[in-house]
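Peer 1: Mind folding the following:
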Amino acid sequence: MSMMQAAVMRGPGGPEVLNIETIPVPMPKNGQVLIKVIAFGLNRSELFTRQGHSPGVQFPRVLGIEAVGIVEHAPGGQFAPGDTVATVMGGMGRQFDGAYAEFACVPASQVRKFSSDLPWKVLGAVPEMFQTAWGSLFRALDLQPGERLLIRGGSTSVGLAAAGLACNHGAYVLSTTRQATRTSLLIEHGANEGIVDDGHLSASIAKVDKVLELVGTTTLADSLLCTRPGGVVCMAGMVGDKWSFDSFAPMDAIPNYVRLTTYSGGVSEFMQMPLDSILTDIALGKLKVPIGRTAQLSEIAVAHRWMEQNQAEGKIVVLTSADLSSFGRSA
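Peer 2: Got it, this is the predicted structure:
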């Protein structure tokens, strides 16, 4: 029986519950793909699962809702050994073991083949981050060239990715941060304006066509007030760590003719996302990938602590102990 290293969580708690253990490599069935995981990004949803906020998760469990790597085996023939692939969501890290391991076994229906010479640490940051940014902008908000877009929570990894996508699409992008020292970062990633967010932007900016709300309910009411009649607000994140209002009166909170929607994304949006063109734009320098810190699989608890304490300054990417030299990319 082949064995692998994995971060196994045997119950909820702090970062210390993510223990590196030696466990069997999963055996793929027909319709599944065994992926040799090379890199994966960290996501706040994994933090919530680790803390015990994901109902129905059974332990022990290997977390991780996204991965990039190399196909080891696909019994159904959907992929060939050696194919470079990406996968996200579909129950990874919740209903079945995910990417915090040297190998992951996932349904073939949520795996995409791609070709790129980008470094693995860049590839590992792309799938979930750009799926969320792309889906929010072009599925939920139906962003059009020339529209004014406000990104609330613009210094998050998704916010930075969204700024680049929106700018390339021809939108005028206003992006926010709570720290004045980060406004230049917003501009660097594609925003036309970097704005320090005091929580009351509706009193200081001209109304916009669309709002991508990544902070959550702590600023959502103000984001609705920032939006012109006929405009749309999409809540797609909660870096403010609050999902719900203490009290919510829709007739008071939602201005006349302003529409409110949400975006959570999933496998279907990932499969629709123009992954190849996004990777090409990254390679050409048309899109920047906001990578914060990188870590090895053995440092997963440390990486979770960075995420929990908001010390990432971008997307955290974890590289496994797999041998990278034979795949023609640097870490």
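Peer 1: Could you use CA atoms for every contact and neighbour count after this?
Peer 2: OK.
Peer 1: which residues does the nearest residue to Arg259 once chain neighbours are set aside contact?
Peer 2: Distances taken as CA to CA, 6 or more residues apart in numbering put Val232 closest to Arg259, at 4.7 Å, once the chain neighbours are dropped. Neighbouring residues of Val232 by CA atoms under 8 Å, 6 or more residues apart in numbering: Leu141, Asp209, Lys210, Val211, Val258, Arg259, Leu260, Thr261.
Peer 1: With Leu186 instead?
Peer 2: In this structure, Leu186 makes contact with Gly154, Ser155, Leu160, Ala163, Ser175, Thr176, Glu193, Gly194, judged by CA under 8 Å, 6+ apart.
Peer 1: and of these, the nearest to Gln110?
Peer 2: The closest of the contacts of Leu186 to Gln110 turns out to be Leu160 (CA to CA; 25.1 Å).
Peer 1: Tell me where the protein has helices.
Peer 2: 44-51, 120-123, 126-135, 157-168, 183-188, 217-225, 250-253, 267-272, 275-283, 300-308 (DSSP state H).
Peer 1: So which residue is smack in the middle of the chain?
Peer 2: Met129 (2.8 Å; CA atoms, centre = their mean).
Peer 1: I'd like the structure of this one too, to check against the first:
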Amino acid sequence: MGDEIPETMQAAVLTRFGGPEALEVRSVPVPRPAQGQVLVRVRAAAINNTDLWTRRGAYGLPGDPQALAGWRGPVEFPRIQGGDIAGTVVAAGDGDADGLVGRRVVVDPAIYDRDADDANPVGLLGSEADGGFASFVVARADRMVDMDASPLSFEELACLPVAYGTATGMLERGGIRGGETVLVTGASGGVGLAAVQLAAARGASVIAVTAPGKEEPVREAGASAVVLRDADPAQVADATSKAAPDGLDAVVDVVGGPLLPALLEHVRDGGRWVIAGAIGGAEVPFDLRRLYLHNVSLVGSSMHTPAHFARLAADAVAGRVRPRVAASFPLGEIAAAQEAFARSAHVGKIVLVPAGA
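Peer 2: Predicted coordinates for the structure are as follows:
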């Protein structure tokens, strides 16, 4: 550990499930990296839906959907949230990771079930371990991705891990490829906008579902057509049919709810519906015959695998993706930042910057 690393740091600490009052910005000890870990000075950390849902305990439990719980169940308090982390490695827990010191990095926040390219995420920094809503964070050295060669800023890099990682996982699991017609729901949010950008970069023709007033940034991300979100799912389905008269090869869905049964009939034979969210409703009735008679695949997708994250990192280093930063707040104003995030008036990502970063 170098002399320049202080003993204490600023952190936003979640003390319990609840509203913004459950978050306390206070001074806490700087963590020390153990063997196989490094210490990262956080330069920027982005906000995600999972931060708000975890704070509220809104994930429920199997058999008890109203139970207060994090996305994997219990949460140990106090907890420093924040899975989107970009910064500089300042210390290593052992000599094997010394080569990372001084590097600009983005952190893969997933905690995997095993060490393999196709491993499944079973935890997340900021949920099952302390995350990046602080001046420093410790994480596994092998989860550091060197971004010295990337043209992206720290704030842009901080937008990548959760939103773009989740979107990459959806595209990979759904087999999205060039020449296909793909519908993306929730297209102005973090994951949705990332999916639009990444699918367009693969050469897909993207139809984006978004709210009125957000059409232009969604088009700028690569959407070839925009369908306005409507309270009546049948209206969305009708507009989708006009935008894609030959049907959809795939749907990348971060909303769920009644859009699924309304739009399922517009998916071509052999198509895929990939879902990674349920903000529009978690319980959905639909006709199973639309799946098996037409060989349509319904694919659940949570976060990403190490192989997915490696593909995303390559895109970031090459400059093939450039996240849209909607707003930046000092870490000490996390309550205001989360309030702005919850209003959903923005397009892109909201980023927190620790003091002195």
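Peer 1: Can you lay out the contacts of Val232 of structure 1 as CSV showing neighbour count?
Peer 2: As requested, these are exported to CSV (neighbours: other CA atoms under 10 Å):
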residue, neighbour count
Leu141, 24
Asp209, 22
Lys210, 29
Val211, 30
Val258, 18
Arg259, 18
Leu260, 17
Thr261, 13
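Peer 1: quick one: which two of the residues you listed are the most distant?
Peer 2: With CA to CA as the measure, no two of these lie farther apart than Asp209 and Thr261, at 13.8 Å.
Peer 1: Distance of Gly190 of structure 2 relative to Cys159 of structure 2?
Peer 2: Gly190 of structure 2 sits 8 Å away from Cys159 of structure 2, going by CA to CA, to the nearest Å.
Peer 1: From Gly87 of structure 2, how far out is the aligned partner of the residue nearest to the centre of structure 1 in structure 2?
Peer 2: Met129 of structure 1 maps onto Ala163 in structure 2 when the alignment is built from TM-score structural alignment. Separation of Ala163 of structure 2 from Gly87 of structure 2 (CA to CA): 17 Å.
Peer 1: same check, this time on Glu265 of structure 2
Peer 2: Counting by CA to CA, the gap from Glu265 of structure 2 to Gly87 of structure 2 is 45 Å.
Peer 1: Who has more neighbours out of the two?
Peer 2: Gly87 (28 against 18; other CA atoms under 10 Å).
Peer 1: That one is in contact with Arg104, isn't it?
Peer 2: Yes - here Gly87 of structure 2 lies in contact with Arg104, judged by CA atoms under 8 Å, at a distance of 5.8 Å.
Peer 1: what does Gly243 of structure 1 align to in structure 2?
Peer 2: Let me fix one detail, which is that residue 243 of structure 1 is Trp and not Gly. Residue pairing (TM-score structural alignment): Trp243 of structure 1 is matched to Ala282 of structure 2.
Peer 1: In contact with that match, which residues are there?
Peer 2: By CA under 8 Å, 6+ apart, Ala282 of structure 2 lies in contact with Gly256, Gly257.
Peer 1: what's the answer for His266 of structure 2, then?
Peer 2: By CA under 8 Å, 6+ apart, the contact set of His266 of structure 2 is Ala237, Ser241, Gly247, Leu248.
Peer 1: Ala262 of structure 2 too?
Peer 2: Applying CA under 8 Å, 6+ apart to Ala262 of structure 2 gives the contacts Pro233, Ala234, Ala237.
Peer 1: now do 10 Å
Peer 2: By CA atoms under 10 Å, 6 or more residues apart in numbering, Ala262 of structure 2 lies in contact with Asp232, Pro233, Ala234, Gln235, Val236, Ala237, Asp238, Phe286.
Peer 1: cool, now which of those survive the switch to structure 1?
Peer 2: Contacts from these that recur in structure 1, judged by both residues aligned by TM-score structural alignment, their matches' CA atoms under 10 Å, are Pro233, Ala234, Val236, Ala237, Asp238.
Peer 1: The second one: neighbouring residues, count only.
Peer 2: Yep, that's Ala234 of structure 2 we're talking about. Here the number of neighbours of Ala234 of structure 2 (other CA under 10 Å) works out to 15.
Peer 1: Surely it touches Leu259?
Peer 2: Yes - Ala234 of structure 2 lies in contact with Leu259 (CA atoms under 10 Å); the separation is 8.2 Å.
Peer 1: follow-up on the earlier one: any chance of the contacts of Leu186 of structure 1 in JSON lines, plus distance to Gly98 of structure 1?
Peer 2: Below are these laid out as JSON lines (distance: CA to CA, whole Å):
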{"residue": "Gly154", "distance to Gly98 of structure 1": "28"}
{"residue": "Ser155", "distance to Gly98 of structure 1": "27"}
{"residue": "Leu160", "distance to Gly98 of structure 1": "26"}
{"residue": "Ala163", "distance to Gly98 of structure 1": "29"}
{"residue": "Ser175", "distance to Gly98 of structure 1": "33"}
{"residue": "Thr176", "distance to Gly98 of structure 1": "33"}
{"residue": "Glu193", "distance to Gly98 of structure 1": "38"}
{"residue": "Gly194", "distance to Gly98 of structure 1": "36"}
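Peer 1: okay, stretch 220-230 of structure 1 sits on what stretch of structure 2?
Peer 2: Mapped onto structure 2 using TM-score structural alignment, stretch 220-230 of structure 1 covers residues 260-270.
Peer 1: show me the contacts for the aligned residue in structure 2 for Gly154 of structure 1.
Peer 2: Superposed on structure 2 with TM-score structural alignment, Gly154 of structure 1 falls opposite Ala187. Going by CA under 10 Å, 6+ apart, Ala187 of structure 2 touches 193-197, 207-211, 214-215, 217-219, 221, 223, 226-227, 229, 252-255, 347-348.
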